[in-house]
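Novice: sequence unknown, structure follows:
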């Protein structure tokens, strides 16, 4: 298979590139040259936001295009139009954020999406992803477009900082604020499982939208943090704290304490209650949480404990002084 990846040097794009190269596919990576491309991939340099920035893609044919873009939909529109006659299928890595917020737990691909346009410029994340979907469908048609609506993505190469923050904090040891309830179910997809499913689906000629994340309750907050302690070899003491106490202290779920959101809060079902029956029926398989945590830790250590950070995303994690104050008050 001849694969063109728009991006391909960080997180989801890199995982797709690595998985395709491991299969022996012919991989071309189009990116801005800010990060090294995976070894074995052909490279084309360009900036799709600049005038003439797609010149490097003026020639070439591919069986599959994978696009991870999360900026202006108009950039997806221009690229998809350019490639429509020279690529067999266009896969857009989208997000469950495209649904009108907050969708009820169990929502599927038929749930209402936010209004957007393929011609939009810089817009909020949800509108950007939905506009990108519309741009792909307009250029490739419904039967040649695959929309991968991912949920929470974890694993090696993460450049948001969610799991790396927990690993780093627990590795430092001492008392660690652990937000309850301990048995809170979590839902996420390992980036490598996302990559493998995406390639399988593209090769099989699948089309349309798919919510892509594990089945609800794939793990729990307790299992996740216990596993972090185990793989880091830390003697940290997890101090499980009621959600009400955490929230009363002004701590923000999802950002101050990554991954976590209390089950009683609006939005929990949208983040950890995604309906994924369609993806599971199409072959999605998710590795155990221990594999995701262990491999992310090994990657994190290989970088000296300094994971990459996307410049367009705020850093996550609880300030040490806030954690200390909460722990002292318990």
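Specialist: That came in fine, so what should we check first? These figures come from a predicted structure and were not determined experimentally.
Novice: drop to CA atoms for contacts and neighbour counts, all remaining ones
Specialist: OK.
Novice: what separates the most centrally placed residue in the chain from residue 249, distance-wise?
Specialist: Centroid-nearest residue in the chain, with CA atoms, centre = their mean: residue 153, separated by 3.6 Å. Separation of residue 153 from residue 249 (CA to CA, to the nearest Å) stands at 28 Å.
Novice: now do residue 37
Specialist: In terms of CA to CA, residue 37 sits 43 Å off from residue 249.
Novice: Between the two, tell me which one has more neighbours.
Specialist: Between residue 37 and residue 249, residue 37 has the larger neighbour count (other CA atoms under 10 Å), namely 22 against 12.
Novice: What segments of this protein are helices?
Specialist: 11-22, 73-83, 125-140, 162-172, 191-203, 221-232, 243-248, 268-272, 277-281, 289-302, 320-328 (DSSP state H).
Novice: Which other helices and strands does the first one contact?
Specialist: Taking 3 or more CA pairs under 8 Å, 6 or more residues apart in numbering; DSSP states H and E as the contact definition, the neighbouring helices and strands of helix 11-22 are strand 2-6, strand 26-31, helix 191-203.
Novice: If we use 7 Å, what do you get?
Specialist: strand 26-31, helix 191-203 (3 or more CA pairs under 7 Å, 6 or more residues apart in numbering; DSSP states H and E).
Novice: Mind putting the ones you listed into TSV with distance to residue 134 and mean neighbour count?
Specialist: Listed next are those as TSV, based on distance: least, CA to CA, whole Å; neighbours: other CA atoms under 10 Å:
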stretch	distance to residue 134	mean neighbour count
strand 26-31	21	22
helix 191-203	18	21
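Novice: would CSV of the ones you listed with distance to residue 221 be doable?
Specialist: Below are the helices and strands packed on helix 11-22 laid out as CSV (distance: least, CA to CA, whole Å):
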stretch, distance to residue 221
strand 26-31, 36
helix 191-203, 19
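Novice: And residue 127, how far from residue 121?
Specialist: Taking CA to CA, one finds residue 127 at 10 Å from residue 121.
Novice: Who has more neighbours out of those two?
Specialist: Under the criterion of other CA under 10 Å, the comparison of residue 127 against residue 121 puts residue 127 first, with 25 against 14.
Novice: structure B:
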């Protein structure tokens, strides 16, 4: 929304009213999961609709059908999870996909996102649908808690369990870079799927955590441990220590995607230091714990788990 408002676009937000929308937008209330929940969208015309839905594909189907004759283009924020597991390192947009249906309900995340893609395509057609297949998304307003967990933990100071190797290459996207590219691409009339994430190795685990130490000013001591040591302590990758996945099949799938197509279409990703600093500034502005999605499990390890892994 902020990226669109910054371009002086006229922005309409369709939402359930649980949060106050930004100033300057037209607010339409509804619930796409409820009977007659799309009534507020029954009238009006727009150039572009951006849909971030990640649950039952039928919700994307219903709204896309309703809007297809009154909206120019459909932008769907999808996911690289739509690729059949395990996706090989370097997989491009033409890789094999999970089996999915736009009519599905109660399906896992990967099938839900692929079903959403199919629902948009069925209503708008290939020439009017842009699917941004995002990977790891971080930055200000993250409500899953991955980078916020690291920032809060490092801000407490003391010895910090740092999962190695230190030079482990990461691939992610700052949400603001994603938003900018999606708007640019929609203006340019691009269509089809794009892997929407930074180049592999845009930063490393070491650079990310070093940036956290610098911006928090805590003087925390990063104590690096090899993957075998971390896993041997019973700590789960990704959920226990957010963002981190040790080298292997899952790591190649998450941090080794081909982004040649998006980069050629203008995708540019800001330095990790900027993402970390801006996220910390946002967290400090909240004066407390960052908001977290109720439909996602909490991430992170306990002080007891960390002390055990560090041998303290």
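Specialist: Now that the structure is in, tell me what you want to look at. In this text, all values refer to a predicted model and were calculated from it rather than measured experimentally.
Novice: out of the helices and strands packed on helix 11-22 of the first structure, which comes closest to residue 133 of the first structure?
Specialist: Evaluated with CA to CA, these place helix 191-203 nearest to residue 133 of the first structure, the distance being 15.5 Å.
Novice: how about the closest one, aligned to which bit of the second structure?
Specialist: Counting by TM-score structural alignment, helix 191-203 of the first structure falls onto residues 175-187 of the second structure.
Novice: Likewise for stretch 146-162 of the first structure?
Specialist: Residue span in the second structure matched to stretch 146-162 of the first structure, by TM-score structural alignment: 130-146.
Novice: what distance separates that stretch from the middle of the whole chain?
Specialist: Its chain's C-alpha centre and that of stretch 130-146 of the second structure lie 2 Å apart, by CA atoms, centre = their mean, to the nearest Å.
Novice: and if you look at stretch 234-252 of the second structure?
Specialist: 17 Å.
Novice: end-to-end on it?
Specialist: 22 Å.
Novice: In this structure residue 42 of the first structure contacts residue 31, no?
Specialist: No - look at residue 42 of the first structure against residue 31 with CA atoms under 7 Å: they stay out of range, at 10.9 Å.
Novice: distance of residue 135 of the second structure from residue 175 of the second structure?
Specialist: 11 Å.
Novice: Quick one: map residue 74 of the second structure onto the first structure.
Specialist: Aligned partner of residue 74 of the second structure by TM-score structural alignment: residue 90.
Novice: what's the distance between its match and residue 72 of the first structure?
Specialist: 17 Å.
Novice: Give me the more crowded residue out of those two.
Specialist: The neighbour comparison of residue 90 of the first structure against residue 72 (other CA under 10 Å) goes to residue 90, with 29 against 23.
Novice: how near is residue 279 of the second structure to residue 178 of the second structure?
Specialist: With CA to CA as the criterion, residue 279 of the second structure and residue 178 of the second structure are 15 Å apart.
Novice: Sorry, wrong one. I was asking about residue 295 of the second structure.
Specialist: In terms of CA to CA, residue 295 of the second structure sits 23 Å off from residue 178 of the second structure.
Novice: By residue count, tell me the biggest strand in the first structure.
Specialist: The single longest strand within the first structure, with elements called by DSSP state E, is strand 87-95.
Novice: From the contact counts, what lies against that strand?
Specialist: strand 62-67, helix 125-140, strand 145-150.
Novice: In contact with the alignment partner in the second structure of residue 246 of the first structure, which residues are there?
Specialist: When the second structure is aligned by TM-score structural alignment, residue 246 of the first structure is paired with residue 230. By CA atoms under 7 Å, 6 or more residues apart in numbering, the contact list for residue 230 of the second structure reads 163, 309.
Novice: separation between residue 230 of the second structure and residue 298 of the second structure?
Specialist: Applying CA to CA to residue 230 of the second structure and residue 298 of the second structure gives a distance of 19 Å.
Novice: who's in contact with stretch 37-57 of the second structure?
Specialist: Against stretch 37-57 of the second structure from outside (CA under 7 Å, 6+ apart): 28-32, 60, 70-77, 102-107, 109, 112-113, 115-116, 119.
Novice: 6 Å - rerun?
Specialist: 30-32, 70-77, 102, 104-105, 112-113, 115-116 (CA atoms under 6 Å, 6 or more residues apart in numbering).
Novice: Filter those down to the buried ones and hand me the ChimeraX line.
Specialist: The following ChimeraX line selects those of the contacts of stretch 37-57 of the second structure that are buried, judged by 16 or more other CA atoms under 10 Å:
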select :30,31,32,71,72,73,74,75,76,77,102,104,112,113,115,116
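Novice: surely residue 254 of the first structure meets residue 262?
Specialist: No - in this structure residue 254 of the first structure lies outside contact range of residue 262 using CA atoms under 6 Å: 9.6 Å.
Novice: These two: which has the busier surroundings?
Specialist: residue 262 (21 against 15).
Novice: Leaving out chain neighbours, which residue sits closest to the aligned residue in the second structure for the more buried one?
Specialist: Correspondence of residue 262 of the first structure to the second structure, assessed by TM-score structural alignment: residue 246. Nearest in space to residue 246 of the second structure, with sequence neighbours left out and distances taken as CA to CA, 6 or more residues apart in numbering, is residue 227 at 6.0 Å.
Novice: what do you get for residue 12 of the first structure?
Specialist: Closest to residue 12 of the first structure by CA to CA, 6+ apart is residue 191, at 5.9 Å.
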